[in-house]
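> sequence plus the predicted model coming up.
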Amino acid sequence: MAGLLLAAGEGSRLGRAKALVEFDGKLLVERGVGVLADGGCDAVHVVLGAERDQVAVRADLAGALVVDNPDWAGGMASSLRAGLASLPAEVDAVVVALVDQPLIGADVVRRLRSACQAGARVAVATYHGKRRNPVLLGRQVWPEVIAATHDDVGARAYLTRHPEEITDVECADIADPSDVDTAADLRRVRSALSSSRSSSRSPNADRRPAG
């Protein structure tokens, strides 16, 4: 199983490429690559586009294969197509993640991997029943996924047409799918991370009911 991180967007409302946004001591692109690797992906490919040269200089992407998407301005579909095309023939499934969801960790990837091992061809991380990202796609569906993509619509077009293929994987207990589109979003996810850590360090955090 491989991991594919889509990180080509320019982040127009942030004023900088999302890949270059700093979060918890790392760039978002570094964090995303690490999550996929730590989640059990045998190989990680990362699609870059906007400010690609700056990302290459600033980001530590050791262990990942960089895929250039010169058509990044056309939307997410071009990045998904470029990423899937870059995967070698021996890869039988891929977890597709977005660079702008920093509160999704390796545990989510592991759950999707388990679904794949149990026979799922398509698995989607859900949060309180709502389908979000990441998404696991078996190689069998890649041609149809690619054919259905357009503009800024990636795998969602295929998933909408083929709900019978989807295995839902609930992840609300281990992750938050909030994305970072604006400076306000970035403040919120940073605050959420801080609150989560404060809660885990509380003297009562590990207390269990007696009896």
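That came through, no problem.

> C-alpha from now on. contacts and neighbour counts both.
OK.

> quick one: the helices in this protein?
Assigned by DSSP state H, the chain shows helices spanning 28-38, 52-58, 76-86, 106-117, 142-148, 156-161, 183-201.

> structure B:
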Amino acid sequence: MPIENDPQQRDLSELPSTKASVAIVILAAGKSSRMGRGGKHKLLAEFDGIPLVRRSALTALGSDAASVIVVTGHRRREIEAALSELPVTLVDNPDYADGMASSLIAGVLSKRADGADGILVMLADMPGISTVHINALISTFRNAGGEAVVRAVSGGKPGNPVVLPHSLDHAVLRLKGDVGARDIITTSGLSVLDVDIGDAAHLDVDTPDDLLAAGGAMKS
């Protein structure tokens, strides 16, 4: 169940449920620098025979989101090939080496994100995230009238994905370096709703051991 963790904000139960539109921005531009020598890319690792980045995109496409945007950068051609024939919007971030903030900005500036009431920020390296999880976050955002931050948690500990209202776009555009939305959330002044999705909120695959433990197989 979603939990409002800022009692100073107005009662969200007073807000009407809306069909607020949500665009998903999948961040898939990083260098996989913790995968060790040999140039292996975690997003090309396979889970049940499907590259992780494609698996993440398929999960997003099965949700109630209005559109799915994938931000690429490192080994862009291979990532794009893994996403072939999927109805996603590809956004190249030539500044991906500057850190996560540049990729988040690239996604928010995408034409497919423009006009959306909220942006669901999704990391491409989280194999435990399901369409059910994403829909729970979107539903909570809509039930809050599209005016609250919604984030996935596990046992009360913040994780990912996160939904940011359109009103925070300007704050995203000011981000720099290898940072995500966490600082924005804590300083936004908006209500923050937590949706517990279990271990999936924290399960990413930064290292070869992480990937193997999650059931993946490194390919290239």
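That came through, no problem. No experiment lies behind these values; they were computed from the predicted model shown.

> hang on, the earlier thing: tell me the most buried of the helices of the first structure?
Mean neighbour count, computed with mean count of other CA atoms under 10 Å, is highest for helix 28-38 among the helices of the first structure, reaching a mean of 24.

> mean deviation of it from the second structure?
Compared with the second structure after fitting, helix 28-38 of the first structure has a mean deviation of 1.1 Å; criterion: mean CA distance after the TM-score superposition for the first structure.

> between that helix and helix 106-117, how many degrees?
If you take axes from the mean of the first three to the mean of the last three CA atoms, to 10 degrees, helix 28-38 of the first structure sits at 50 degrees to helix 106-117.

> the lengthiest strand in the first structure vs the second structure, average distance?
In the first structure, with assignment by DSSP state E, the single longest strand is strand 130-138. Compared with the second structure after the fit, strand 130-138 of the first structure shows a mean deviation of 0.5 Å (mean CA distance after the TM-score superposition for the first structure).

> who are the packing partners of that strand?
Here strand 130-138 of the first structure touches strand 93-98, helix 106-117, strand 122-127, going by 3 or more CA pairs under 8 Å, 6 or more residues apart in numbering; DSSP states H and E.

> hang on, the earlier thing: between the helices of the first structure, which one is nearest to Glu10 of the first structure?
The closest approach between Glu10 of the first structure and any of the helices of the first structure, judged by CA to CA, belongs to helix 52-58 at 9.8 Å.

> hang on, the earlier thing: turn the helices and strands packed on strand 130-138 of the first structure into a markdown table, columns for distance to Ala73 of the first structure.
What follows is those, written out as a markdown table (distance: least, CA to CA, whole Å):
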| stretch | distance to Ala73 of the first structure |
| --- | --- |
| strand 93-98 | 16 |
| helix 106-117 | 28 |
| strand 122-127 | 26 |
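
> any idea which of these gets closest to Val141 of the first structure?
strand 122-127 (8.1 Å).

> which elements pack onto that closest one?
Secondary-structure packing of strand 122-127 of the first structure (3+ CA pairs under 8 Å, 6+ apart): helix 106-117, strand 130-138, strand 166-170.

> which of the ones you listed sits closest to Arg187 of the first structure?
Minimum separation from Arg187 of the first structure across those (CA to CA) falls at strand 130-138, 20.7 Å.

> which residue range of the second structure does the closest one align onto?
The aligned range for strand 130-138 of the first structure in the second structure is 157-165, by TM-score structural alignment.

> would you mark the buried spots in that stretch?
Of the residues in stretch 157-165 of the second structure, those buried by neighbour count under the rule 16 or more other CA atoms under 10 Å are Pro158, Gly159, Asn160, Pro161, Val162, Val163, Leu164, Pro165.

> distance to Met1 of the first structure added to the helices of the first structure, as a markdown table?
Formatted as a markdown table, those follow (distance: least, CA to CA, whole Å):
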| stretch | distance to Met1 of the first structure |
| --- | --- |
| helix 28-38 | 10 |
| helix 52-58 | 25 |
| helix 76-86 | 12 |
| helix 106-117 | 8 |
| helix 142-148 | 14 |
| helix 156-161 | 20 |
| helix 183-201 | 29 |
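
> mind checking which of the ones you listed is nearest Lys18 of the first structure?
helix 28-38 (6.9 Å).

> specify, as a residue range, where that closest one falls in the second structure.
Aligning helix 28-38 of the first structure against the second structure (TM-score structural alignment) gives residues 52-62.

> what does that stretch rub up against?
Contacts with stretch 52-62 of the second structure, where a contact means CA atoms under 8 Å, 6 or more residues apart in numbering, come from 24, 26, 28, 42-47, 67-68, 70, 79, 82-83, 87-88, 124-127, 129-131, 134.
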